[in-house]
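what's the 3D shape of this:
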Amino acid sequence: MISSRTSEEDQALRAQTVGELWRRTRRRTVDLVTGLPPEDLVVQSMEDASPAKWHLAHTTWFFETFVLTPFFTRYESPDPRFAFLFNSYYVQAGPRFERAQRGLISRPTVAEVMAYREAVDEAIRTRLDYGGLSPEAIDQLELGCHHEMQHQELLLTDLLHAFSFNPLRPAYRAHESLPVLPFYDTNGWLHFEGGIVEIGHPKNGGFAFDNEGPRHEVLLQPYRLAGRPVTAREWLAFIEDGGYRTPTLWLSDGWATAKRLGWTAPGYWWKEDTRWWSMTLRGPQPVELDAPVTHVSFYEADAFARYAGKRLPTEAEWEVASARCPPKGANFLESGLLRPRSTHPDGPRLAQMWGDVWEWTASPYMAYPGFKPAKGAVGEYNGKFMCNQFVLKGGSCVTPEAQIRPTYRTFFYPHQRWQFMGLRLAEDDL
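Sure thing, here's the model as predicted:
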């Protein structure tokens, strides 16, 4: 049967769908900081992190710069100076304030940033309500939603990093103990045949960032993938067995970095008497031994894999395997747990591929064959970072569920570990 729906009706439906996503996304960002004092929102604990206030303003600047300004000639910014303060790295969008000094932006105040958000939101709401957004503007609005989801995750991980330096060790949310599941010592392995497979986001497959495509063929050799991520219990054995003191397990740059930064355990771990603790978004907690280890760098993940006699999976291996287990119901931001949970797999299956912790792959972050960045300033979003970083897959306990799909590629430098980063082991099966 041929549909009678007109292109105008399709556009109206798409505008409604994206508009609802935009409203949910903007509301959740505000929910994430509700109840926090202004003092928490202005701290910048390192160059890689940003104050929560900056995230609130930058995501607003994104909608103003890429939705309102280019498509509506009569739009006027509440404060044109914000374009300099809250641009991140978009060179084509104009000059920017120094990233490492974002914590010095005491003005505008948090209240003024929230008023800025509301002014921009009202301008977009008005145009949504009266059908004033073109298909191109709707595309940019959808991009802005997924951009803001990324910053929701960054907002939380940056707050955790800041709180970890506070001697009072404050909690972002009230302390809550997770249920302790029976110890599960087995790590089943699943076999994959390999062969010529397709990875990457297909055309007309819904929203994706430009770096997720084009879809293309790769050749995989037969391999096996661990049924679950590496746990804190296994990592503790690595520590006790001298993993941080054995240079032959480490890449040269990794060993130099570990020595220079004094790494002896994952990020946010410390030992009191005989017990290991970790700093979490729910404050100090005993290390949950059967939960996935988190806050480990690529260097550490690679060293552990060598210690275990295994390796890290490639990006393509991970993506192909993920087709066996949809992400529905995983431990994402929506669960409210805010930290990885333990699991008790029932039989040989892939557990916790989604949520809990981002999983390092052995694949450098590079362009797929035929990749072309988007035109204009938004083309700077991904392409110019394709150097010296590694791909992670699957999302974490603070990743919004709508942000994740099998082709999603996040990327970090090999020394970074303030995000919820973990690993899953792989091995050849020839």
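
okay, CA-based contacts and neighbour counts for the rest of this
OK.

OK, contacts around Phe71?
Phe71 sits next to Ala137 when contact means Cα atoms under 8 Å, 6 or more residues apart in numbering.

measure Gly379 to Gly395 for me?
Look at Gly379 and Gly395: by Cα to Cα, to the nearest Å, they are 23 Å apart.

okay, the two: which has more neighbours?
Gly395 (32 against 16; other Cα atoms under 10 Å).

and the longest helix for this structure?
The residue-count maximum for a helix in the chain (DSSP state H) belongs to helix 135-164.

for whatever helix or strand comes next after it, which positions count as buried?
The helix or strand immediately downstream of helix 135-164 is strand 189-192, counting by DSSP states H and E. For strand 189-192, a neighbour-count test (16 or more other Cα atoms under 10 Å) marks Trp189, Phe192 as buried.

ok, now stretch 46-63?
46, 49-63.

One more: stretch 372-385?
Along stretch 372-385, these residues count as buried under the neighbour rule (16+ other Cα under 10 Å): Pro373, Ala377, Val378, Gly379, Glu380, Tyr381, Asn382, Gly383.

now those residues in a markdown table, with secondary structure and distance to Ala367?
What follows is these, written out as a markdown table (DSSP: H, G, I helix; E, B strand; the rest coil; distance: Cα to Cα, whole Å):
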| residue | secondary structure | distance to Ala367 |
| --- | --- | --- |
| Pro373 | coil | 10 |
| Ala377 | helix | 18 |
| Val378 | helix | 16 |
| Gly379 | helix | 13 |
| Glu380 | helix | 13 |
| Tyr381 | coil | 13 |
| Asn382 | coil | 10 |
| Gly383 | helix | 7 |
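
which one of those sits closest to Glu8?
Glu8 has its nearest neighbour among those in Val378, at 26.6 Å by Cα to Cα.

got the contact list for the nearest residue in space to the closest one that is not next to it in sequence?
Spatial nearest neighbour of Val378, chain neighbours left out: Tyr90 (7.5 Å); criterion: Cα to Cα, 6 or more residues apart in numbering. The neighbours of Tyr90, taking Cα under 8 Å, 6+ apart as the test, are Ala377, Val378, Glu380, Tyr381.

Any figure for the gap between the residue lying closest to the last one once chain neighbours are set aside and Lys384?
If the residues on either side of it in the chain are set aside, Tyr381 comes closest to Tyr90, at 7.7 Å by Cα to Cα, 6+ apart. Between Tyr90 and Lys384 the distance is 10 Å, computed by Cα to Cα.

Alongside the first, I'd like the structure of this one:
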Amino acid sequence: MNRNFEYSQSIIKYHMLKKQFIETRARFLKICEDLKIEDYSVQPAIFVSPPKWHLAHSTWFFEQFVLSEFSEGYKIYDEDFAYLFNSYYNNAGKRVLRPNRGLMTRPPVEDVYAYRDYVDAAMISFLEGHPSEKAMTVVQLGIQHEQQHQELFCYDIKYILGNQPTFPLLKNDLTLAEISKPSTWLKVNKGLYDIGHTEETFCYDNELGHNKVFLNAYEISDQLVTNREYLEFMKAGGYQDFNLWHAEGWEFIQQNNIKAPEYWHEVEGEWHQYTLDGFMKVHPDQPVMHVSMYEAFAYAEWRNLRLPTEFEWEAASSLFEFGQLWEWTNSAYLPYPGFSKAPGALGEYNGKFMINQMVLRGASIATCPNHSRSTYRNFFHPNMRWQFSGIRLAK
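Sure, this is the predicted structure:
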């Protein structure tokens, strides 16, 4: 009886993983439905990847790390694709340099979609063969990896279209909800708090190394900073007062002539912003987005407040709702105690980026459903603004 139960549970696990794989892969096609063929290969900045590259790279991940490794007799779709669509996995071989991704007009988009179809069919057949636990772990990582790229795609296509003179529209579901009530301060007592992932569910290796941290008593806002509040900072000369900025942040905004969040434009004395729904006036009650860590820090300084640390954020996360925007913390991206990398290429997934980056917590309107959690550690360089990032304050 017990063996039958275990077999039934195993069958359910295979079925659920296959279902998640199919739904995740279909979601990427759905969010690309409104693209024009000319949109697929554009790379207006080094940190932006073309939509075609995202579609191919996430497919290559399954081919490279699942099918080639665990599926006996699998035939590689195209030997050149590993070189063209590897991202940063040195252990997986040579690759096209990141700044050159937009130079690739070949393979054409139709070949990339054919590649996806080929790999999807092989993956579904593979999953129906009841793969090993080790293989299933890598498949789950591949699914989560694809979900990350779907969010990155949203950042990138907004940057691609938002830097065109006509501000094109794109069908989307990325509208921010209004913040309709004043923010309040949530009190957190001093004490020891558990940090890190402990549940029997998926997490990235950078969430592991469960540890306790001591936190002094603090308060954290129950809401994000709004455009209305951020406009007050701008009108008060926040971008002109070097006293509010890190030296590096001040140099960054001076060199790049930054006077407002990304995608904001002043037209006849009024601030407008580009969204995928079009060019429109800044909505005062939506949370401010597309700000760098430098800007978030300067705003907090202006308010005589501060950004929370990532541990403060995690300890308080059950007290407030999150999911509108990734939230900058005042914590450098570093390993937890006992952190260890996986061997080979998959060990490059997170560990080698643990320098010169800052942690963001939460999720955003572009995050795939059920992808984030309270222990999730996102990370970017402090000057980056194209991601969907906002500000939560602490004191």
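
I'd like the TM-score for the two structures, please.
The TM-score (TM-score structural alignment, normalised by the length of the second structure) is 0.96; 395 aligned residues with a Cα RMSD of 1.7 Å.

Could you list which of the buried residues of stretch 46-63 of the first structure belong to helices?
In helices, defined here by DSSP H, the members of the buried residues of stretch 46-63 of the first structure are Ala52, Lys53, Trp54, His55, Leu56, Ala57, His58, Thr59, Thr60, Trp61, Phe62, Phe63.

Could you point out which of those residues is nearest to Trp263 of the first structure?
Out of these, the member with the shortest distance to Trp263 of the first structure (by Cα to Cα) is Ala52, at 27.1 Å.

Pretty sure the closest one sits against Gln152.
No: with contact defined as Cα atoms under 8 Å, Ala52 of the first structure does not reach Gln152; the gap is 9.3 Å.

mind checking what Glu193 of the first structure lines up with in the second structure?
Alignment note (TM-score structural alignment): Glu193 of the first structure maps to Asn189 of the second structure.

since we're on that match, how many residues are nearby?
Asn189 of the second structure has 10 neighbouring residues, counting by other Cα under 10 Å.

Also Ser134 of the first structure?
By other Cα under 10 Å, the residues close to Ser134 of the first structure number 16.

again with Asp31 of the first structure
Residues lying near Asp31 of the first structure (other Cα under 10 Å) number 10.

where's it, which helix or strand?
helix 7-33.

For that helix, give me the average deviation versus the second structure.
Comparing helix 7-33 of the first structure with its match in the second structure after superposition yields a mean distance of 1.4 Å (mean Cα distance after the TM-score superposition for the first structure).

how many other residues sit next to the residue lying closest to Glu314 of the second structure once chain neighbours are set aside?
For Glu314 of the second structure, ignoring the flanking residues on the chain, the nearest one in space by Cα to Cα, 6+ apart is Ser374 at 6.0 Å. Look at Ser374 of the second structure: counted by other Cα under 10 Å, it has 18 neighbours.

Check the secondary structure at the aligned residue in the first structure for Ser374 of the second structure for me.
Matched by TM-score structural alignment, Ser374 of the second structure corresponds to Pro406 in the first structure. Applying DSSP: H, G, I helix; E, B strand; the rest coil to Pro406 of the first structure yields a three-state assignment of coil.

Same check on Trp271 of the second structure?
Going by three-state DSSP: Trp271 of the second structure is strand.

Looking at the alignment, what corresponds to it in the first structure?
Aligned partner of Trp271 of the second structure by TM-score structural alignment: Trp276.

Now do the contacts for that match.
Trp269, Trp270, Pro286, Val287.

and the gap between it and Glu288 of the first structure?
Counting by Cα to Cα - Trp276 of the first structure and Glu288 of the first structure are separated by 9 Å.

likewise Ala100 of the first structure?
Ala100 of the first structure sits at a distance of 34 Å from Glu288 of the first structure (criterion: Cα to Cα).

neighbour count winner among these two?
Under the criterion of other Cα under 10 Å, the comparison of Ala100 of the first structure against Glu288 puts Glu288 first, with 20 against 14.

The more buried one corresponds to which position in the second structure?
Match for Glu288 of the first structure (TM-score structural alignment): His283.

which SS class is its match?
coil.

Is it in contact with Leu231, as I believe?
No: the pair His283 of the second structure and Leu231 fails to qualify as a contact (Cα under 8 Å) at a distance of 10.6 Å.

Between those two, which contacts overlap?
Joint contacts of His283 of the second structure and Leu231 (Cα under 8 Å, 6+ apart) do not exist.

Which stretches in the stretch 201-350 of the first structure count as helices?
Using DSSP state H, counting those that start in this stretch, the helices of the stretch 201-350 of the first structure run over residues 232-240, 252-261, 298-307, 315-322.

With mean neighbour count as new columns, can the ones you listed be given to me in CSV?
Below are the helices of the stretch 201-350 of the first structure laid out as CSV (neighbours: other Cα atoms under 10 Å):
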stretch, mean neighbour count
helix 232-240, 16
helix 252-261, 15
helix 298-307, 24
helix 315-322, 21
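
Distance to Glu212 of the first structure for these - can I get that in JSON lines?
Below are the helices of the stretch 201-350 of the first structure laid out as JSON lines (distance: least, Cα to Cα, whole Å):
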{"stretch": "helix 232-240", "distance to Glu212 of the first structure": "31"}
{"stretch": "helix 252-261", "distance to Glu212 of the first structure": "28"}
{"stretch": "helix 298-307", "distance to Glu212 of the first structure": "21"}
{"stretch": "helix 315-322", "distance to Glu212 of the first structure": "12"}
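
just so I know, which of those helices lies nearest Pro78 of the first structure?
Of all the helices of the stretch 201-350 of the first structure, helix 298-307 sits nearest to Pro78 of the first structure, with 42.4 Å by Cα to Cα.

how close does that closest one sit to the second structure?
Compared with the second structure after fitting, helix 298-307 of the first structure has a mean deviation of 0.4 Å; criterion: mean Cα distance after the TM-score superposition for the first structure.

any idea of the angle that helix forms with helix 252-261?
120 degrees (axes from the mean of the first three to the mean of the last three Cα atoms, to 10 degrees).

Please list the residues outside helix 298-307 of the first structure that contact it.
Residues outside helix 298-307 of the first structure that contact it (Cα under 8 Å, 6+ apart): 235, 238, 243, 249-251, 254-255, 311-312, 360, 390, 413-416, 422-423, 425.

and the angle for it with helix 232-240?
With the same axes, to 10 degrees defining the directions, helix 298-307 of the first structure sits at 90 degrees from helix 232-240.

now helix 298-307 of the first structure: which residue numbers in the second structure?
Against the second structure, helix 298-307 of the first structure falls on residues 293-302 (TM-score structural alignment).
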